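In: I'll drop the sequence and a predicted model, then ask my questions.
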Amino acid sequence: MLTARMKPAATPVPAGRTPDSLRLIIAGAAVLLIVLVLDLAPCVALTGYFGLGPLILAAACPPLTTATIGAVTVVVAVVSGFWDHRFGEASHVAAIVLVLIQSAIAVYICVYRERQRSKLHRVQAVAEVAQRALLPDVPSRLDGAGFAARYLSAAQEASVGGDLYEVVCTAQSIRVIIGDVRGKGLPAVRLASVVLGAFREAAVTWLDPEQVAAACARAVGREAGPEDFVTALVMDIHPDGRLGMCSAGHHPPRLVSPEGARTLELLSPSPPFGLAERFTTTTDRWDIGDRLLLFTDGLIEARDQHGAFFALDDRLDLLRGGGQEEALERLTAALSAHAGGELHDDLAVLLAERLPVAVPPDTAPAARVALG
């Protein structure tokens, strides 16, 4: 059974008033009130300034509300001629025309803003579909391992970028890739799709992880520009606990066990895809209950307000206990708190946990005899 494995950072603008909208509404109402009070004073004529209120409110209110406020403002501007004794004079008529123009401009601003918001919502919907196509949900459990993933975009107006991950089950092992495309925007998305397409095909074609990595590198070489490259980590997870890793300029994973946490050192890391096509496999092991964290730059390069990086190795305890989804929630919450809720780089994280290998019922007696 597949379950949701990623939570995009960008979501459609929620209904209701945001704090910024409320502040604009309060400011617009305050301007209207202040101008009206000043205009009531003797020898003061501020009728032409009444239109400032609708102009400010146009940034927060819907068109119909702004039009209603603008109409009321025009009526007040007309009536103001009685208490400042200028009704019908040229200056009073000119002030009324000015308020009418300001109110009309405010309504136009509202309509334009709503159209842009609607367009943004459509773009966000398309980006959401693109994200699901590029990074489908990873399997929550395969034979011998469980997985959970998160993707967080640094851009609030987009939910997809150049970071990538994938999990493919083969006859010999579970194959995993995580990577980070240099650059941002649509070119990075396109190159990420090239890597994922090559990985999905090579993962079920080649026996060794270095061959899979080489196939991905060749695909990047065919499609990338002269300054483009992709850092990536290709990993084989075997049922008996063996791990095979090929690094293409990527960060080594972290292993969290009941006894502690450590970095899985990569003995012969190679340059990124697009700069190299030959790779070496580093082997290691993990035990049942251990967890592996694979991640991209956005995790360890997130800075706080003082410029300090997120200390991942000091936060690995957050990955212990509870389910994998809960563990990732704790980690991403700590990251968000460190960065003040604003990421400056896309982030992909993949958390794997070694599980007991299921023994088919018809082979269980034979297995017990062999063990006995």
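Out: Cool, the structure landed.
In: only C-alpha atoms from now on, for both contacts and neighbour counts.
Out: Noted.
In: name the helix or strand for residue 24, please.
Out: When elements are defined using DSSP states H and E, residue 24 is found to belong to helix 19-39.
In: repeat that for residue 306.
Out: Counting by DSSP H and E, residue 306 is part of no helix or strand.
In: and here is the other one:
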Amino acid sequence: MPVLVVLAVALVVSVDLAGGAGMIWLPLLAAGPALAATTSGPRGVLCVGSLAVALGVALGVRDGAPGRELTAVLSALVAVTLASVLASALRGRRERVLAAVRSVAETAQHALLKPVPSTVGPFQAAVRYSAAAAEARIGGDLYALIPTPHGVRLIVGDVRGKGLPAVGTAALVLGVFREAAHDEADLLAVVDRIERSLARNLGRDDFVTAVVAGYPRAGHLEVVNCGHQPPLLVRASGGITAVEPTHPAPPLGLRALTGHTPGLQTLPFDDGDQLLLYTDGVTEARDGGRAFYPLAEGLRRHVSPEPARTVGALHDELLAHVGGRLHDDAALLLIRKPAPHPAEAQAPRASDSGPAGSTPVREARCSA
């Protein structure tokens, strides 16, 4: 924009000097301070306006402009300059307020959606998250991946709605999950705790879809799906399958309306296997032709032994698919079980297993 300001003023001066058109082009000098108001501070706008007035005087005298007409043009330049100074001051104030709001929102996001380390227990992990309310940098999707005495546990969910109104519900779910994940040995009990809390605090039409997973002992992954998108399981051999729930359950917060309770699904999860959890902002993203983003195909193209590289490529491809701006919150969380180093293979790490004396993983239903 500073270049455009200089070009606008220079163009007017050049045309006047080349054509000798008198007063015809002088009013266009007002474009200088008007453009400067969009990027410069009040002092910069005042400088550009003063330059425009000085050039107007010089060109008017050179062209022999009548005094009354020249005075009118110069008065207009002064008025435009003063208005532009005021606009610049107001723009700067709004930018400072927006910067403060973004800072608060970013702090809230870091408190709510804590950064996921690259290694959690026996897993490599990576997360990418984009809020539809890009100015706020926070939305209604939620995720967490934490080590507990009962093994690594994780959640990915989607609150009904988007933007700041959904943040309170997301905070409630994550707070209950982090507490219950440490306290409850049974993954279904963790889900029950979240359900009871939401039943007390949500409105009648509000709900949260979520997938809660746990790794209680080596080689076994537990999954509870509450009305959410099925995770994608990537085997070390290269096969990709959707983990459809064997016991479909309603979203969290709606159990009392249906009477259905979620079931615990167990999966083998060996070295080299990966699990991708995501929200519907990814799979329901459309391009200009209204075609949905093909997540499974994208994962097949970009899967690698490095979760951060995989989710980064998926996120970039997703943004390219929608033309650079998402219309819904979107979250991707990928975990991978790497093969242990030879020295570690001799003595399994404590984080690969649950507490001492744990019982085999079971299929079960929780009570409402």
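Out: Sure thing, it's come through. Just so you know, these numbers come straight off a predicted model, no measurement behind them.
In: TM-score for these two?
Out: Here the superposed chains carry a TM-score of 0.84, computed using TM-score structural alignment, normalised by the length of the second structure; 341 aligned residues with a Cα RMSD of 2.5 Å.
In: how many residues are close by the spatially closest residue to residue 45 of the first structure that is not a sequence neighbour?
Out: Closest residue to residue 45 of the first structure in three dimensions, ignoring its sequence neighbours and counting by Cα to Cα, 6 or more residues apart in numbering: residue 39, at 5.4 Å. Residues within reach of residue 39 of the first structure, counting by other Cα atoms under 10 Å, total 19.
In: what about residue 39 of the first structure, distance to residue 47 of the first structure?
Out: Separation of residue 39 of the first structure from residue 47 of the first structure (Cα to Cα, to the nearest Å): 7 Å.
In: give the residues shared as contacts by these two.
Out: Residues touching both residue 39 of the first structure and residue 47 comprise residue 80, with contact defined as Cα atoms under 8 Å, 6 or more residues apart in numbering.
In: which residues sit in contact with the residue in the second structure that residue 344 of the first structure lines up against?
Out: Correspondence of residue 344 of the first structure to the second structure, assessed by TM-score structural alignment: residue 327. Under the criterion of Cα under 8 Å, 6+ apart, the contact list for residue 327 of the second structure reads 132, 281, 285.
In: which residue in the first structure lines up with the first one?
Out: Residue pairing (TM-score structural alignment): residue 132 of the second structure is matched to residue 154 of the first structure.
In: that match reaches residue 348, doesn't it?
Out: No: because the distance of 10.9 Å does not satisfy Cα atoms under 8 Å, residue 154 of the first structure is recorded as not touching residue 348.
In: looking at those two, which is more packed in?
Out: Between residue 154 of the first structure and residue 348, counted using other Cα under 10 Å, the more crowded position is residue 348 (24 against 20).
In: report the secondary structure state of the spatially closest residue to that one that is not a sequence neighbour.
Out: Spatially, and ignoring its direct neighbours in sequence, residue 348 of the first structure is nearest to residue 151 (4.5 Å; Cα to Cα, 6+ apart). Under the three-state scheme (DSSP: H, G, I helix; E, B strand; the rest coil), the conformation of residue 151 of the first structure reads as strand.
In: tell me where the stretch 101-250 of the second structure has helices.
Out: If you assign secondary structure with DSSP state H, counting those that start in this stretch, the helices in the stretch 101-250 of the second structure sit at 167-183, 187-201.
In: can you redo these as CSV with distance to residue 64 of the second structure and mean neighbour count?
Out: Supplementary listing: the helices of the stretch 101-250 of the second structure in CSV, determined by distance: least, Cα to Cα, whole Å; neighbours: other Cα atoms under 10 Å:
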stretch, distance to residue 64 of the second structure, mean neighbour count
helix 167-183, 66, 19
helix 187-201, 78, 18
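In: which residues touch the residue nearest in space to the middle of the second structure?
Out: The second structure has residue 130 as the residue nearest its centroid, 1.5 Å off, counting by Cα atoms, centre = their mean. Contacts here follow Cα under 8 Å, 6+ apart; on that basis residue 130 of the second structure touches 137, 138, 326, 329, 330, 331.
In: nearest spatial neighbour of residue 295 of the first structure, skipping sequence neighbours?
Out: Closest residue to residue 295 of the first structure apart from its sequence neighbours, by Cα to Cα, 6+ apart: residue 349 at 4.3 Å.
In: name the helices or strands packed onto the helix or strand hosting the one you found?
Out: In this structure, residue 349 of the first structure is located in strand 347-354 according to DSSP H and E. For strand 347-354 of the first structure, the elements it packs on are strand 145-152, strand 163-169, strand 291-295, helix 297-300, helix 324-339, judged by 3 or more Cα pairs under 8 Å, 6 or more residues apart in numbering; DSSP states H and E.
In: go again using 10 Å as the cut-off
Out: strand 141-142, strand 145-152, strand 163-169, strand 174-181, strand 254-257, strand 291-295, helix 297-300, helix 324-339 (3 or more Cα pairs under 10 Å, 6 or more residues apart in numbering; DSSP states H and E).
In: so what's the gap between it and the chain middle?
Out: 16 Å (Cα atoms, centre = their mean, to the nearest Å).
In: same question for stretch 317-326 of the first structure.
Out: The mean C-alpha position of stretch 317-326 of the first structure is separated from the chain mean by 21 Å, Cα atoms, centre = their mean.
In: now do the buried residues in it.
Out: Neighbour-count burial for stretch 317-326 of the first structure, counted by 16 or more other Cα atoms under 10 Å, picks out 317, 318, 319, 320, 324, 325.
In: export those residues to JSON lines and tack on distance to residue 306 of the first structure?
Out: Written out in JSON lines, the entries for these read as follows (distance: Cα to Cα, whole Å):
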{"residue": "317", "distance to residue 306 of the first structure": "24"}
{"residue": "318", "distance to residue 306 of the first structure": "23"}
{"residue": "319", "distance to residue 306 of the first structure": "26"}
{"residue": "320", "distance to residue 306 of the first structure": "28"}
{"residue": "324", "distance to residue 306 of the first structure": "31"}
{"residue": "325", "distance to residue 306 of the first structure": "30"}
